[in-house]
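# No letters, just coordinates:
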């Protein structure tokens, strides 16, 4: 992986102004972004404010030496992963061993050779770039494993996991886009995809921080609402239904509606049992003419 120096910020820490100026100039000539600090305390403040990608650190400094600064950086979770290259005139083996023991990644002895400094900085800057790319890749893989690619909503696996972490009551809203096959057949699958994305946008906006919405499969969506009873969930579903109806024409000549089923666990039913209740309520809404919100409680009342 190619290292772009302009994307790498280096902090040079030395109590001698000339050393800071010299190293800063060398690194800036290579394209690195460089900042300097003349004391450990100043360097610590700078790192806590904005983390550099790499630190070149002198050992022999007044008040707080380089060893102690490195120790403090490694104790702080927000700065512990910053690579530290020690620069020192100390040439004893035990000095170098100590530098590595407290978390240094390299040790350059003064007086230093310019080419050696640049080579070592280039190596560690490359490792930083690689690590950053791996972290971003892992985050992307996590998103892919838990997110529906089309709508950006969480997927059914993620929602099921979240339901397992909910303690106490929760409500579910299961809804299905009415006549979605007709939309695909008449306008094309690209329009169907636009409808799914629009559905996701509206639903996400209406539920806000109250719960989680997943694309449950195809044109079916499931909302998990922790600490909601049936009435609150019903009202929320009605609000989503209203927004869908108001969106007629927002995507052109076609419009969409959905049928909603609402159910609550009341502290005794399992997640999958509540889904079955919500599913039955939703299909009752389909049978009643579509574009309906039906709660499992209303179905129980009719059965009684």
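That came through, no problem. For clarity, every value in this text was computed on a predicted model and none was experimentally measured.

# rest of the way, CA atoms for contacts and neighbours
Noted.

# tell me, how many neighbours does residue 164 end up with?
Residue 164 is flanked by 11 other residues according to other CA atoms under 10 Å.

# Contacts only, for it.
residue 271 (CA atoms under 8 Å, 6 or more residues apart in numbering).

# helix/strand/coil for it?
Following DSSP: H, G, I helix; E, B strand; the rest coil, we place residue 164 in the helix state.

# What separation is there between it and residue 224?
Shown here: residue 164 relative to residue 224, a distance of 11 Å by CA to CA, to the nearest Å.

# Tally up the residues packed near residue 68, please.
A count of nearby residues for residue 68, using other CA under 10 Å, gives 14.

# what about it, which SS state?
Of the three states, residue 68 takes helix under three-state DSSP.

# show me where the stretch 51-200 of the chain has strands.
54-58, 84-88, 106-109, 154-155, 170-177 (DSSP state E, counting those that start in this stretch).

# Which of these sits closest to residue 42?
strand 54-58 (12.5 Å; CA to CA).

# try it against this one:
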């Protein structure tokens, strides 16, 4: 029932005040902060929904402010957009690594700021806002009611946006498709296994594992049945594989702890790309799906990954 509260943290007072006034004209509640301590205090007080954070703050730099916010359970979900006059690829990579959802370069360009803010707000998991300047994506048409993850419609719209962002920043992007297979299974167990992995409790356990092991900027979706799709901004093939292995370990550990009578193995199809090699969202998802199928049809293989930029494949 209130407008979105955007904190602009920058030590250039004139630039901050001008940007805040511009954001107010677009129905945002804009809050200035002129140093790192002030930005931290505002975020911890619950007064901020999104933070535009200058890297070069005088007291505590933006990097450290971001680290502290992401380490605090009360502030870790605040979307952060890094701002810097340098605009280097190292800054972009570090920002994503710390959990920032986007990066914009100075001088401020209002249309670009507005686009970045609207995209960043889509990472919010909950919202009580009606009079916001953007369409909040907690709408049921974008959410899987069983798991609380996003659905196919949200995936395809956000995937295209991430591809545009990847091309703009020349940063990597990975797409993972996850499904589950049995091993050492006989005909009598097939029905039991199918019922299990399509059960509400199992799917909710998988969704919880994804939420607990992902960054706020990652896109987590239930695609269909027991199939999940995860989009990892600024993550190359090597890191996407490590992420997949971590998820597999968590899901299979929980599965074994529940002492199920059938066995389970996580299967992953992964595709990564960067720069000019980035295809459309449908093409990227299609390649990941094909790799998932290859993982299913190769005995002893749980992960098939492909790097479109370096033109290499991985089988694990």
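It's in. Computed from a predicted model, the values in this text were never measured in an experiment.

# After superposition, what is the TM-score?
In this superposition the chains share a TM-score of 0.48, using TM-score structural alignment, normalised by the length of the first structure; 174 aligned residues with a CA RMSD of 3.9 Å.

# thinking residue 152 of the second structure is in contact with residue 222, fair?
Yes - counting by CA atoms under 8 Å, residue 152 of the second structure touches residue 222, with 7.2 Å between them.

# The two - which one has more neighbours?
residue 222 (26 against 18).

# so that one sits right up against residue 228, yeah?
Yes - proximity of residue 222 of the second structure to residue 228 meets the contact threshold set by CA under 8 Å, at 4.4 Å.

# Which residues does the lengthiest helix in the second structure contact?
Counting residues, the longest helix found in the second structure (DSSP state H) is helix 237-257. For helix 237-257 of the second structure, contacts defined as CA under 8 Å, 6+ apart pick out 174, 176, 205-206, 209-210, 213, 232, 264-266, 268, 270-272, 303, 305-307.

# List buried residues within those residues.
Neighbour counting with 16 or more other CA atoms under 10 Å marks 174, 176, 205-206, 209-210, 232, 264-266, 268, 270-272, 303, 305-307 as buried within the contacts of helix 237-257 of the second structure.

# Please narrow those to those residing in strands.
Assigned to strands by DSSP state E, the following of those qualify: 174, 176, 232, 265-266, 268, 270-272, 303, 305-307.

# could the residues you listed be laid out in a markdown table, adding distance to residue 121 of the second structure?
As requested, those are arranged in a markdown table below (distance: CA to CA, whole Å):
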| residue | distance to residue 121 of the second structure |
| --- | --- |
| 174 | 21 |
| 176 | 23 |
| 232 | 17 |
| 265 | 35 |
| 266 | 31 |
| 268 | 29 |
| 270 | 27 |
| 271 | 26 |
| 272 | 25 |
| 303 | 32 |
| 305 | 30 |
| 306 | 31 |
| 307 | 29 |
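
# And the strands in the stretch 1-150 of the second structure?
Using DSSP E, counting those that start in this stretch, strands in the stretch 1-150 of the second structure cover 5-9, 29-33, 50-54, 80-84, 102-105.

# With distance to residue 253 of the second structure and mean neighbour count added, can I get those strands in TSV?
Output for those, formatted as TSV (distance: least, CA to CA, whole Å; neighbours: other CA atoms under 10 Å):
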stretch	distance to residue 253 of the second structure	mean neighbour count
strand 5-9	40	24
strand 29-33	45	22
strand 50-54	35	26
strand 80-84	33	26
strand 102-105	33	21
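
# Put together JSON lines for these, with distance to residue 16 of the second structure on each row.
As requested, the strands of the stretch 1-150 of the second structure are exported to JSON lines (distance: least, CA to CA, whole Å):
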{"stretch": "strand 5-9", "distance to residue 16 of the second structure": "6"}
{"stretch": "strand 29-33", "distance to residue 16 of the second structure": "6"}
{"stretch": "strand 50-54", "distance to residue 16 of the second structure": "10"}
{"stretch": "strand 80-84", "distance to residue 16 of the second structure": "12"}
{"stretch": "strand 102-105", "distance to residue 16 of the second structure": "14"}
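
# so which of those strands comes closest to residue 293 of the second structure?
Among those, strand 102-105 comes nearest to residue 293 of the second structure, with 32.5 Å by CA to CA.

# tell me what that closest one is packed against?
strand 80-84, helix 89-98, helix 110-121 (3 or more CA pairs under 8 Å, 6 or more residues apart in numbering; DSSP states H and E).

# Please dump these into TSV; it should also carry distance to residue 250 of the second structure for every row.
What follows is these, written out as TSV (distance: least, CA to CA, whole Å):
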stretch	distance to residue 250 of the second structure
strand 80-84	28
helix 89-98	22
helix 110-121	28
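
# Determine which stretch of the ones you listed is the most buried.
When those are scored by mean count of other CA atoms under 10 Å, the highest mean neighbour count falls to strand 80-84 (a mean of 26).

# quick one: that strand to strand 5-9, angle?
Relative orientation of strand 80-84 of the second structure and strand 5-9, computed by axes from the mean of the first three to the mean of the last three CA atoms, to 10 degrees: 30 degrees.

# can you give me the helices for the stretch 1-150 of the first structure?
Remark: helices assigned in the stretch 1-150 of the first structure by DSSP state H, counting those that start in this stretch are 17-29, 40-49, 66-75, 93-101, 114-146.
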